[in-house]
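Peer 1: Provide a 3D model corresponding to the input given below.
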Amino acid sequence: MRAFVVDSFTDSAFTGNPAGVVLLDAPAEAVWMQSVAAELRHSETAFVVTGGPDDEPKPLRWFTPETEVPLCGHATLATAHVLGGDQRFDTRSGVLTCTAQGDGWIEMDFPVDHAEPVEPPTALAAGLPGITIEEAAEGETKVLALAASAAEVRAVRPDFAMLADVPSRGVIVTAPGDRPGIDFVSRVFAPQVGIPEDPVTGSAHCTLASWWAAKLGRDERDATFVGEQASQRGGIVQMALRGNRVGLRGRAVTILSGDLLV
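Peer 2: Coordinates of the predicted model:
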């Protein structure tokens, strides 16, 4: 079967977030998909069934090196890029629609993940040395920490052992943007699912878009944002918030294609 490595949320090779993409003729066993994801060692590998009717959504699942996850943005973008842009996928988070926007851009229609204010878990502060946590919030899959500045976000060197004790699938640390055209910066850490730092995280921006709309006083029914994920590889995510849905826009670059033999 065909397999690919794609850098997502970037137009330059070796930046953005790399994802594996495996094209299946029929559904595969979860144990086998988990083994492939562990072998490829990307933060997520997508498995998409392409053998069904053209007019039906294609079944799509995502695996980290350690576990299956319910939603993944960059691997969905990578899959749509491999398959040609306009796609519908049947996933654990419902039907996700991807639309080619021209010039290599693809918009993914994702559900919003509304984060509610919480007291920062003890392990959160301990796991983010140097971060002044001004607020904390919790969404369906991730805990969010507001830092005092973008400089703190860029400089933080997490204690991953402590962050693994945060009761969530991942931790977002964010702050207002520090350069023109960027509304906010973020980084995402998920040692709970085998990902110390995720380079560019589409699903995190489902939380960030609605959270920053409220923070910045924007209309949650119709607002646009540009986020920079300030990891070492780095990436840009454009967002269009539309009530309980958010359009995540990005580009992608295919790095490798070949045959998966087992």
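Peer 1: use CA for all of it now, contacts and neighbours both
Peer 2: Noted.
Peer 1: okay, now P121: neighbour count?
Peer 2: 14 (other Cα atoms under 10 Å).
Peer 1: Enumerate every residue touching it.
Peer 2: V166 (Cα atoms under 8 Å, 6 or more residues apart in numbering).
Peer 1: next one: the one 5 residues further on
Peer 2: Contacts for A126 (Cα under 8 Å, 6+ apart) come out as 159, 162-163.
Peer 1: and which of those residues is nearest S203?
Peer 2: Closest to S203 out of the contacts of A126 is L163 (18.6 Å), distances taken as Cα to Cα.
Peer 1: looking at the contacts of A126, which has the most residues close by?
Peer 2: L163 (25 neighbours).
Peer 1: What distance do you get for that residue to A123?
Peer 2: As judged by Cα to Cα, to the nearest Å, L163 and A123 stand 6 Å apart.
Peer 1: one more, for comparison:
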Amino acid sequence: MTTDVTGKSDVDDRAARPTGTEILRYSAFTPDPAGGNPAGVVLDASGLDATAMRAVAAEVGYSETAFVTGGDEGARRFRVRYFSPLAEVAFCGHATVALAVALAERLGPGGIVLDTPAGEIPVSTATDGAGAVRATLTSVPARSRPALATELDAALGALGWAPDDLDPALPPHVAFGGNDHLVLASASRARLARLDYDFDALAEVMGRHGWTTVDLVWRESPERFHARNPFPVGGVVEDPATGAAAAAFGGYLRALGLVTRPGTVAIRQGEDMGRPSDLLIDVDPLDPRTRVTGQAVPIP
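Peer 2: Below you'll find the predicted structure:
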């Protein structure tokens, strides 16, 4: 199995990949193919079963690949499934943005609707003056609840973090925006930069609790956060940009009462791993859904 530099897997699934499957590659949440989070996109996966889709995702080696399994092109509505190199996931934000941009480049900008295992995801696409395509997805209703002491202790142990490494003003939560994510706020930018964790131990903790990533954040200002997302359950050490975690983070901010009126929060991710990514989330205290915006570009 091939993986990108963030990967940790040595299983070869290429023999299971059906011949003739066209795989597109995009980098999401960036205008630069060398930045952002790479995603695979298969626009016609109607003939692939789950085993074949996982094999394709394993060969691509990115954190996720989006597969269009059917739909109505005229109505701009499509059924989508997402696979990491190791397993299917219910929802993936960066692969959704990559897929939406790929569809907009073929069908023209406008709205599309994706039917995902997590629920219905509307996405709007538009081009800027230079012709670059930007996508805004609307998540399923997001929510957040305080992390249990047992959850927190296990996660901190696997990460190698101490309780003093956390920002007491931003308590640990488990947030949902299509998937569950443990949200831990670092007390400093320097601590966030020092990410060196026990891959297998954290994968076990996350698998036990059903977390897709651990969303490590640092608050630069009320309108700007930095983030890192360990993703060992997907077979990669770290995600450079995580739209699903950003959607869940909107629910986290709302649950803590940090959003008192509709506004936009910027999230900078991937900087410490050399793939800078920029995500924008629109959060409304009266709307449980989070809107996540970003650009995507083809990878040559």
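Peer 1: related to what we said a few turns ago, just the ones of the contacts of A126 of structure 1 in strands?
Peer 2: Among those, no member is found in strands (DSSP state E).
Peer 1: Make JSON lines out of these and add distance to D86 of structure 1.
Peer 2: Converted to JSON lines, these look like this (distance: Cα to Cα, whole Å):
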{"residue": "D159", "distance to D86 of structure 1": "40"}
{"residue": "M162", "distance to D86 of structure 1": "41"}
{"residue": "L163", "distance to D86 of structure 1": "37"}
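Peer 1: Restricted to helices, list these.
Peer 2: Of the contacts of A126 of structure 1, the ones assigned to helices by DSSP state H are 162-163.
Peer 1: With respect to R88 of structure 1, which of the contacts of A126 of structure 1 is nearest?
Peer 2: L163 (34.5 Å).
Peer 1: Nearest residue to that closest one in space, please, no chain neighbours.
Peer 2: The shortest distance from L163 of structure 1 to any non-neighbouring residue, by Cα to Cα, 6 or more residues apart in numbering, is to G127 (4.9 Å).
Peer 1: thought that neighbour was touching G170?
Peer 2: No - with contact defined as Cα atoms under 8 Å, G127 of structure 1 does not count as touching G170 (12.0 Å).
Peer 1: Next, the contact list for the aligned partner of I23 of structure 2 in structure 1, please.
Peer 2: Alignment note (TM-score structural alignment): I23 of structure 2 maps to A3 of structure 1. Contact analysis of A3 of structure 1 by Cα under 8 Å, 6+ apart lists 20-23, 257-260.
Peer 1: which two from those residues end up farthest apart in space?
Peer 2: G20 and D259 (12.4 Å).
Peer 1: Off-centre distance for the lengthiest helix in structure 2?
Peer 2: Counting by DSSP H, the longest helix found in structure 2 is helix 93-107. Put simply, helix 93-107 of structure 2 sits 14 Å off its chain's centre (Cα atoms, centre = their mean, to the nearest Å).
Peer 1: What lies in contact with that helix?
Peer 2: Outside helix 93-107 of structure 2, the residues that touch it by Cα under 8 Å, 6+ apart are 26-29, 37, 39-41, 64-66, 82, 110, 112, 123, 125, 133-137, 241-245, 293-297.
Peer 1: one more time with 6 Å
Peer 2: 26, 28, 39, 41, 66, 135, 243-244, 296 (Cα atoms under 6 Å, 6 or more residues apart in numbering).
Peer 1: Check which residues of that helix are buried.
Peer 2: 93-104 (16 or more other Cα atoms under 10 Å).
Peer 1: rewinding a little: look at G20 and D259 of structure 1 and report which has more neighbours.
Peer 2: Neighbours per residue (other Cα under 10 Å) separate G20 of structure 1 from D259, with G20 holding more: 28 against 11.
Peer 1: And D200 of structure 2, what's its match in structure 1?
Peer 2: D200 of structure 2 maps onto A161 in structure 1, by TM-score structural alignment.
Peer 1: Any idea how many residues pack against that match?
Peer 2: With other Cα under 10 Å as criterion, A161 of structure 1 counts 14.
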